[in-house]
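**Student:** Predicted model follows, preceded by the sequence.
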Amino acid sequence: MAKSSANGMAKSSADDPISNLAVRRAIAATRGEKVSRTVARLVARTIADDRLQPGAALPSEQEMANNFGVGRASVREGLRLLEAQGLVTMRQGVGGGPSVAEPTGAAFGDTMSMYLQVNDIRLYEVVEAVIEMEGLAAALAADKVARGEIEDPEELEALEPHTDDITSNREFIETSVGFHDHLRQLAGNYILALMGSALAHLFSDRAIGAHPSDWNDRERTVFADAHAQIGRAIRAGDAATARQLAMDHMRDAVSMTLGDNPTVLQDRVDWK
């Protein structure tokens, strides 16, 4: 079966890892491993090797079963493993089937929370990690500016706070989250960006309810000023200042988020 790769080029079945004879050999060579896990691993490898983008359709369960030389039940279980990890989406109905999912920090954080729960990890440990990672991301971004590795002015302009037109609590939160997501992207380290986003999601998902009401004008101003200072330090290539400002801002953000409910930090990070 021919299919298109990420660059739109058609691929023959002989070149396609999902239908290549080498896949059958890989299945046979890993009989000590559960077949469904082998299927999941090979599908994940195909997504990476072919650089398939979110939304790209994968072969149907039956096609995979035929190409792999395994039962459809093993394919289905393998796809469910990938779906649980946030790597594959199973679409229902006409035109449905497996497709590549959008990798997000939220999905990664949900998976991570299972491990944190069984190890009895408390929210304050998540906060400590978030503060350190945010500082590191800001420092790395500033270093890249200092070395001339960030040349697109629009990437740096995105660090400017745009809060004048914000009228709702939701817009304020989305703008703040967007600032930090962009900051982590500028750091140029995908692992740091993914981990930072995942941990920030774990905290906000569990602590945002502790905030007594909508963010008031004073709180919004504090956030906007902090973002502006961090942005200036990064644009100046001052890694030490950017790191300290980012860490201080995260501490203040946690304090304002929790308000009069700091005991939330002692809560266990349960899987939701």
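**Tutor:** Structure's in. What do you need?

**Student:** C-alpha only now, for contacts and for neighbours.
**Tutor:** OK.

**Student:** which ones are touching the most centrally placed residue in the chain?
**Tutor:** Closest residue to the average C-alpha location of the chain: G105 at 2.3 Å, with CA atoms, centre = their mean. Residues counted as contacts of G105 (CA atoms under 8 Å, 6 or more residues apart in numbering) are L194, M195, G196, S197, A198, L199, H201.

**Student:** So the third one is in contact with E134, correct?
**Tutor:** Yes - with contact taken as CA atoms under 8 Å, G196 and E134 are classed as touching, separated by 7.0 Å.

**Student:** between the two, who's got more neighbours?
**Tutor:** Just comparing G196 and E134: by other CA atoms under 10 Å the higher neighbour count belongs to E134, 29 against 24.

**Student:** buried sites along the helix or strand that the more buried one is a member of?
**Tutor:** Assigned by DSSP states H and E, E134 belongs to helix 123-146. In terms of neighbour count (16 or more other CA atoms under 10 Å), helix 123-146 has its buried residues at 123-124, 126-127, 130-146.

**Student:** And stretch 239-254, by the same measure?
**Tutor:** Quick answer for stretch 239-254 (16+ other CA under 10 Å): 239-247, 249-251, 253-254.

**Student:** And for stretch 199-209?
**Tutor:** Buried positions in stretch 199-209, judged by neighbour count with 16+ other CA under 10 Å: L199, A200, H201, L202, F203, R206, A207.

**Student:** could the residues you listed go into CSV alongside distance to G95 and secondary structure?
**Tutor:** As requested, these are exported to CSV (distance: CA to CA, whole Å; DSSP: H, G, I helix; E, B strand; the rest coil):
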residue, distance to G95, secondary structure
L199, 35, helix
A200, 35, helix
H201, 32, helix
L202, 34, helix
F203, 37, helix
R206, 37, helix
A207, 39, helix
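
**Student:** One more to weigh against that first structure:
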Amino acid sequence: MQPKVDDSRKAKRALTLAQDIVRDIEAGAHVAGDRLAREDEMLARYDVARATLREALRFLELQGVIHLQLGRGGGPVVARPQTGDFANSLSLILHFMEADLRGLLELREAIAADVAAYAAQRATTGDLSALADCLKELERNEASSQFEELNRRFHDMLGWASGNPLFGLLTSALHMLTREFSLSLGYSAQERAVQLRFLRRVLEAVRKGDAEGARQAMARLVAGSASYLAQRSPELVSQKVRWGQT
């Protein structure tokens, strides 16, 4: 039984070391692309075994905090964790929770209206311009295979325009998790027209700074979309989230 205890202690030490490295990255004001110290220097600095250091670095690489360059002059290089890193970790947790598409749709429905309201209060001129451009592209592609992807892009932009990066992160991650589901179904021509009509209302309310108008329009849009998916393909919304679908 002793090896199991030792393995547990090693894993805990590697995690603690990973946290120390992150704190040092922050304290050193390192940015993406900066090289960290070589392995021998890190071993001396943190006073750990080589295996512990490598396990900590592998953990940080999986989280998108660093990437490991191979070859001469290689080693850990600071990276910037992306939405996909978060979505991937979240999908693994949801996999074991037996979460399904219906649960993701309900979560989206719970936050989307408030996200739109915050965007109406906080969107910048740049946000509004990008949203308007995306909506125009959506209108041009109403009948094309690009509609669903552009639709998700609009909602992602709205999430980041809320002024709260947590909303942006969660909105984008939810779209990554539901992407494969929605691609297998798609929207009918009638539903696409409905989506566009409400997106125009949302954008107009956001432009005017009308938080309540944006909230109401988005609430109707996401509720209608969830109802459409549930009625058209009830078996699809019952499908489980599986790690690796993002």
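**Tutor:** Thanks, I have the structure now. This one's a predicted model, so the numbers in the text were calculated from it and none came from an experiment.

**Student:** The residue nearest to the centre of the first structure corresponds to which position in the second structure?
**Tutor:** Using TM-score structural alignment, the partner of G105 of the first structure in the second structure is T83.

**Student:** Kindly report the same for H180 of the first structure.
**Tutor:** Counting by TM-score structural alignment, H180 of the first structure corresponds to H155 in the second structure.

**Student:** what does V88 of the first structure give?
**Tutor:** Per TM-score structural alignment, V88 of the first structure is aligned with I66.

**Student:** Tell me the spacing between the residue nearest to L169 of the second structure when sequence neighbours are not counted and R54 of the second structure.
**Tutor:** Leaving aside its chain neighbours, L169 of the second structure sits nearest to T83 (6.1 Å; criterion: CA to CA, 6 or more residues apart in numbering). From T83 of the second structure across to R54 of the second structure, the span is 25 Å (CA to CA, to the nearest Å).

**Student:** if we can go back for a sec, what do G196 and E134 of the first structure both touch?
**Tutor:** Both G196 of the first structure and E134 are contacted by R184, under the criterion CA under 8 Å, 6+ apart.

**Student:** How much space separates E102 of the first structure from R268 of the first structure?
**Tutor:** Remark: distance between E102 of the first structure and R268 of the first structure (CA to CA) = 28 Å.

**Student:** The two - which one has more neighbours?
**Tutor:** The residue with more neighbours, out of E102 of the first structure and R268, is R268; 19 against 14, by other CA under 10 Å.

**Student:** Which helix runs longest in the second structure?
**Tutor:** helix 2-27 (DSSP state H).

**Student:** Where in the first structure does the very next helix or strand once past that one fall?
**Tutor:** Note on helix 2-27 of the second structure: by DSSP H and E, the next helix or strand toward the C-terminus is helix 39-46. Aligned using TM-score structural alignment, helix 39-46 of the second structure spans residues 61-68 in the first structure.

**Student:** swap in stretch 13-25 of the second structure?
**Tutor:** With TM-score structural alignment as the criterion, stretch 13-25 of the second structure aligns to 35-47.

**Student:** before we move on, the earlier item: contacts for the helix holding E134 of the first structure, please.
**Tutor:** With CA under 8 Å, 6+ apart, helix 123-146 of the first structure has contacts from 150-151, 183-184, 186-188, 192-193, 196, 199-200, 202-203, 230, 233-247, 250-251, 254, 264-269.

**Student:** L87 of the first structure contacts V100, correct?
**Tutor:** Yes - counting by CA under 8 Å, L87 of the first structure does reach V100; the two are 6.3 Å apart.

**Student:** can you pull out the strands in the first structure?
**Tutor:** With DSSP state E as the criterion, the first structure has strands at 3-4, 10-11, 88-91, 97-100.

**Student:** what about the third one, how far off from the second structure?
**Tutor:** Aligned to the second structure and superposed, strand 88-91 of the first structure gives a mean residue distance of 2.4 Å (mean CA distance after the TM-score superposition for the first structure).

**Student:** quick one: buried residues of that strand?
**Tutor:** V88, T89, M90.

**Student:** Residues in contact with that strand: which ones?
**Tutor:** Under the criterion CA under 8 Å, 6+ apart, residues L79, L82, E83, G96, G97, P98, S99, V100, A101 lie in contact with strand 88-91 of the first structure.

**Student:** In a markdown table, list the residues you listed along with neighbour count and distance to Q62 of the first structure.
**Tutor:** A markdown table is the format used below for the contacts of strand 88-91 of the first structure (neighbours: other CA atoms under 10 Å; distance: CA to CA, whole Å):
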| residue | neighbour count | distance to Q62 of the first structure |
| --- | --- | --- |
| L79 | 26 | 12 |
| L82 | 22 | 17 |
| E83 | 18 | 17 |
| G96 | 12 | 13 |
| G97 | 16 | 10 |
| P98 | 21 | 11 |
| S99 | 23 | 14 |
| V100 | 21 | 17 |
| A101 | 20 | 20 |
